[in-house]
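1. mind looking at a prediction? Sequence and model below.
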Amino acid sequence: MISEIAKLPKGKSYVLKPSALASALQGAGVTVDTHLVRAPSCIFCCDIGIGFAPFAL
């Protein structure tokens, strides 16, 4: 599995660990190549209202 990660603001962390995803995929018998991209975004921000505002890297 390929994994890309963008830096987060100090004190923040990603919930999904690449090793946990790889283990779950292997346990489920998934044999396709996977590419995990983790980057901060405003999709779950409550203070921006409704909608999606992608984070520019």
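-> In hand now; what should we look at?
2. when you work out contacts or count neighbours from here on, use the C-alpha atoms and nothing else.
-> OK.
3. what comes up buried for the helix or strand harbouring residue 37?
-> Using DSSP states H and E, residue 37 sits within strand 35-38. Going by neighbour count (16 or more other C-alpha atoms under 10 Å), the buried part of strand 35-38 is residue 38.
4. presented hereafter is structure B, for comparison with structure A:
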Amino acid sequence: MFGVALSGGGIRSASLCLGALQALDQYKLIPRIDYLSTVSGGGYIGSAMIADMTRQELAPAK
């Protein structure tokens, strides 16, 4: 089980969370995320990431 929490704090938080997600993507860890929790600034980036994913990428692994 792999969860990611993106904290709040407005645009500064959004910038930090973007960097964290870019690092996870660099190591090909994004597809392994089971749970994503976001608030405030982290929500901007978290929702943008989910909106960019295809339905197939979001489907649970079988």
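-> Now that the structure is in, tell me what you want to look at. The structure displayed is predicted, hence computed values, not measured ones.
5. tm score of chain vs chain?
-> Here the TM-score for the pair of chains, by TM-score structural alignment, normalised by the length of the first structure, is 0.33; 31 aligned residues with a C-alpha RMSD of 3.4 Å.
6. which neighbouring elements make contact with the strand holding residue 37 of the first structure?
-> strand 2-5 (3 or more C-alpha pairs under 8 Å, 6 or more residues apart in numbering; DSSP states H and E).
7. tally of neighbours for residue 48 of the second structure?
-> Burial of residue 48 of the second structure is recorded as 12 neighbouring residues (other C-alpha atoms under 10 Å).
8. who's in contact with it?
-> Residue 48 of the second structure makes contact with no residue, according to C-alpha atoms under 8 Å, 6 or more residues apart in numbering.
9. where does it land in three-state SS?
-> helix (DSSP: H, G, I helix; E, B strand; the rest coil).
10. against residue 24 of the second structure, how distant is it?
-> Counting by C-alpha to C-alpha, to the nearest Å, the separation of residue 48 of the second structure from residue 24 of the second structure is 15 Å.
11. can you map out the strands along the second structure?
-> Assigned by DSSP state E, the strands in the second structure fall at 3-6, 35-38.
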